[in-house]
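1. Quick one: sequence plus predicted model below, questions after.
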Amino acid sequence: MSTTFTLDTSTSRAHPVPEPVRRLTVPSIRGRKKNGETAEPIVMLTAYTARMAQLLDPHCDMLLVGDSLGQVIYGLDTTVRVTLDLMVAHGAAVVRGSYRSVVVVDLPFGTYEASPEQAFESASRVLRETGCAAVKLEGGEVLAPTIAFLVQRGIPVVAHVGLTPQAVNALGGYGARGRSEAEAAKIRADARAVADAGAFAVVIEGVMEPLARQITGELSCPTIGIGASPACDGQVLVVDDMLGMFERVPRFVRRFDDLAARIDTAAASYAGAVRDRSFPGEAELYIPKAKAAG
């Protein structure tokens, strides 16, 4: 038995209660790929809050607390400005709101690149203060020694190659990567290096489809695509993009709902009810009970 958290949806508050350990594990995710094949693709979405984690958890194998929260939640122009404090706060909320999925938290820009020791200090804080299962970091061959350092010290790592948003200033934008033979060769080498270093999964973002397919066939660990290939061993999307919360999304996003329009409609209905004084109605008021006669 372990103490986890269940979310009381009537109050939106998390209460610690004893629950059986039900979470998927890092080895179970790694083990999805056998002899180069993944019979059951890995389902992954981002989550940033306890309530969203609760809603997504039954359907996902992994929940990613991505540094994309900087743009999605806080309106920042890039992920570069996200802090470790933000990642810890949101990571802890997602862990509290879930019980099944493997929760992975991004290490933000500037918290792991300087040295393996810096990465360990950041990653160990994230695991300790959030209760998550793993961290994710961006980069290829240059970070392979750091990944090995973390894995050897008991910190599971998801790697991230291809389009790496934290390096947007160096890349010059968010365009697809791997168009030239030289760039494709480098991304392949990056993927092999991080997998050989011990990453249990590799996110491949924003690369040409044949390249993502080739990398997936070459790696023994699962690949998780985002703007990559259906041949990847799993897929991930930013949940707000998938739900249709934004008008403009990357080409690789499929909107599975138009939640923004539905929120707009609901807000308009609420505003109308307030203005015509039909809300609150009698059912929403605390009416004194009539005193008994005599």
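-> Yep, that arrived. Numbers count the residues shown, from 1 in each chain.

2. switch to C-alpha atoms for all contacts and neighbour counts from now on
-> Noted.

3. same for the host helix or strand of residue 137, what does it pack against?
-> According to DSSP states H and E, residue 137 maps onto strand 134-138. For strand 134-138, the packing partners by 3 or more C-alpha pairs under 8 Å, 6 or more residues apart in numbering; DSSP states H and E come out as strand 102-106, helix 116-130, strand 157-162.

4. Can you say which of these is nearest to residue 265?
-> Ranking those by proximity to residue 265 (C-alpha to C-alpha) places strand 102-106 first, at 33.0 Å.

5. one step back: ok, and what's touching the strand holding residue 137?
-> Strand 134-138 has contacts (C-alpha atoms under 8 Å, 6 or more residues apart in numbering) with 26, 102-108, 123, 126-127, 155-161, 164, 166.

6. Likewise for stretch 260-272?
-> For stretch 260-272, contacts defined as C-alpha under 8 Å, 6+ apart pick out 243-246, 279.

7. Kindly supply the PyMOL command isolating those of the residues you listed that are buried.
-> Buried members of the contacts of stretch 260-272, defined by 16 or more other C-alpha atoms under 10 Å, are picked up in PyMOL with:
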select buried, resi 243+244+245
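
8. Spell out, range by range, the strands that occur in the protein.
-> Here the chain has its strands, by DSSP state E, at 2-8, 13-19, 33-34, 37-38, 42-46, 62-65, 102-106, 134-138, 157-162, 201-205, 223-226, 234-237.

9. this is the other structure I want to compare:
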Amino acid sequence: MSATGEVKRPVPPDIRARKGGTPLVVLTAYTTPVARLVDPHCDIVLVGDSLGMVVHGLPSTLGVTMEMMILHGQAVARGTAKSMLVIDMPFGSYEEGPEQAFRNAARLMVETGAAAVKLEGGVHMEETIAFLTARGIPVMAHIGLTPQAVNTLGGYRVQGRGEDAARIRRDAEAVARAGAFSVVLEKVPDALAREITNAIDIPTIGIGASVDCDGQVLVVDDMLGLFTSFRPKFVKRYAELGEEADRAIAAYAAEVRARTFPAPEHVFGEKVPGK
């Protein structure tokens, strides 16, 4: 706590220092109300480009824009006070080169108040990550299954099986060498994720990886049972809020049609209360 009583949010060096310690808790958020729910429990709140599918109904993350990430990033920033805010760089905002990546990453941080950005890619993003970190842009890397490359990868398949493991190892080494403060490992075999976690000096954050990673991340709508279009194997449902919401909405509709809602206690009379 500071002298003013404000909670000190973690910053990227704090996250990096958690390597090998108590696992990091990471969840996504896209709105202020959900940010307020996850903030007390998380080390990092991620405004993921998964919002394209979860919130906007897009078929993939490829249609997400900078404007969408900024709008949702601003909403989440208003709902967080304890956790560190990280925001995804959307497809097409950084792949062209380090200069493009810097312009867009700086814009995201300035307009949302995020402490860091996340971008996908390993060896081919090493130069860009190094360029950003040398200029004050902390980077969370993302390797393994990288959803923005779903068309190149041929779908949402497990990455790093068999001989392909060497590619994922090289990616992990590259992003660590470039200065990323952490790296998301998505949908890679358990043993490979464990090996990478032991081999690199930055925290690994697993999603469909290994319990031995330095932290875990899930899409909040997945773990709460709000997003039900599909359910990846790596998702554990901690609640079924989608089913609860369906029951509640059905009950409301039935009462409206039966004219049992609104009831007398929900309407207003002519008499002023207390007079």
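-> Everything's here; your move. Because the structure is a prediction, the values reported are computed rather than measured.

10. dump the residue contacts of the aligned residue in the first structure for residue 17 of the second structure.
-> Using TM-score structural alignment, the partner of residue 17 of the second structure in the first structure is residue 31. Contact analysis of residue 31 of the first structure by C-alpha under 8 Å, 6+ apart lists nothing.

11. ok, so what distance separates residue 31 of the first structure from residue 188 of the first structure?
-> Counting by C-alpha to C-alpha, to the nearest Å, the gap between residue 31 of the first structure and residue 188 of the first structure amounts to 22 Å.

12. same question, residue 59 of the first structure
-> 31 Å.

13. next one: residue 111 of the first structure
-> In terms of C-alpha to C-alpha, residue 111 of the first structure sits 25 Å off from residue 188 of the first structure.

14. More neighbours: those two, which one.
-> residue 188 (23 against 17; other C-alpha atoms under 10 Å).

15. Just give me the neighbour total for the counterpart of residue 99 of the second structure in the first structure.
-> Aligning on TM-score structural alignment places residue 99 of the second structure opposite residue 117 in the first structure. Other residues near residue 117 of the first structure come to 14 when the count uses other C-alpha under 10 Å.

16. Kindly report the same for residue 33 of the second structure.
-> 14.

17. Can you give me the distance of the aligned residue in the first structure for it to residue 93 of the first structure?
-> Matched across to the first structure, residue 33 of the second structure falls on residue 51, judged by TM-score structural alignment. According to C-alpha to C-alpha, residue 51 of the first structure and residue 93 of the first structure sit 9 Å apart.

18. for residue 146 of the first structure, same thing?
-> Distance, residue 146 of the first structure to residue 93 of the first structure, using C-alpha to C-alpha: 27 Å.

19. related to what we said a few turns ago, JSON lines please, covering the helices and strands packed on strand 134-138 of the first structure and showing distance to residue 266 of the first structure.
-> What follows is those, written out as JSON lines (distance: least, C-alpha to C-alpha, whole Å):
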{"stretch": "strand 102-106", "distance to residue 266 of the first structure": "32"}
{"stretch": "helix 116-130", "distance to residue 266 of the first structure": "34"}
{"stretch": "strand 157-162", "distance to residue 266 of the first structure": "38"}
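
20. Tell me which of those approaches residue 210 of the first structure most closely.
-> Proximity to residue 210 of the first structure (C-alpha to C-alpha) singles out strand 157-162 among those, at 13.0 Å.

21. Following superposition onto the second structure, what is the mean distance for the closest one?
-> Once fitted to the second structure, strand 157-162 of the first structure is off its aligned match by 0.3 Å on average (mean C-alpha distance after the TM-score superposition for the first structure).

22. Let me see the contact set for the aligned partner of residue 140 of the first structure in the second structure.
-> Under the alignment (TM-score structural alignment), residue 140 of the first structure maps onto residue 122 of the second structure. Residue 122 of the second structure makes contacts with 141-143, 168, 170-172, 174-175, as judged by C-alpha under 8 Å, 6+ apart.

23. Taking those residues, please make a ChimeraX selection of just the buried ones.
-> One line in ChimeraX is enough to select the buried members of these, burial here meaning 16+ other C-alpha under 10 Å:
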select :141,142,143,168,171,172,174,175
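
24. In contact with the aligned residue in the first structure for residue 88 of the second structure, which residues?
-> Counting by TM-score structural alignment, residue 88 of the second structure lines up with residue 106 in the first structure. Residues near residue 106 of the first structure by C-alpha under 8 Å, 6+ apart: 64-67, 87, 135-137.

25. Could you give the number of residues near residue 41 of the second structure?
-> The local packing of residue 41 of the second structure (other C-alpha under 10 Å) involves 14 other residues.

26. quick one: contacts for it?
-> Residue 41 of the second structure is in contact with residue 25, counting by C-alpha under 8 Å, 6+ apart.

27. ok, it to residue 24 of the second structure distance?
-> Counting by C-alpha to C-alpha, the gap from residue 41 of the second structure to residue 24 of the second structure is 10 Å.

28. what does residue 89 of the second structure give?
-> From residue 89 of the second structure over to residue 24 of the second structure (counting by C-alpha to C-alpha), the distance is 21 Å.

29. Looking at these two, which one has more neighbours?
-> Set residue 89 of the second structure next to residue 24 and count neighbours by other C-alpha under 10 Å: residue 89 wins out with 25 against 21.

30. coming back round to it: can you tell me which of the helices and strands packed on strand 134-138 of the first structure is nearest to residue 239 of the first structure?
-> strand 102-106 (14.6 Å).

31. list the buried ones in the closest one?
-> Neighbour count says strand 102-106 of the first structure has 102-106 buried, by 16+ other C-alpha under 10 Å.

32. ends of stretch 122-136 of the first structure, how far apart?
-> This stretch, stretch 122-136 of the first structure, spans 11 Å end to end (C-alpha to C-alpha).

33. no no, stretch 254-270 of the second structure
-> 28 Å.

34. likewise stretch 14-24 of the second structure?
-> 11 Å.

35. how much distance is there from that stretch to the middle of the chain?
-> Centroid separation between stretch 14-24 of the second structure and its chain, computed with C-alpha atoms, centre = their mean, to the nearest Å, is 18 Å.
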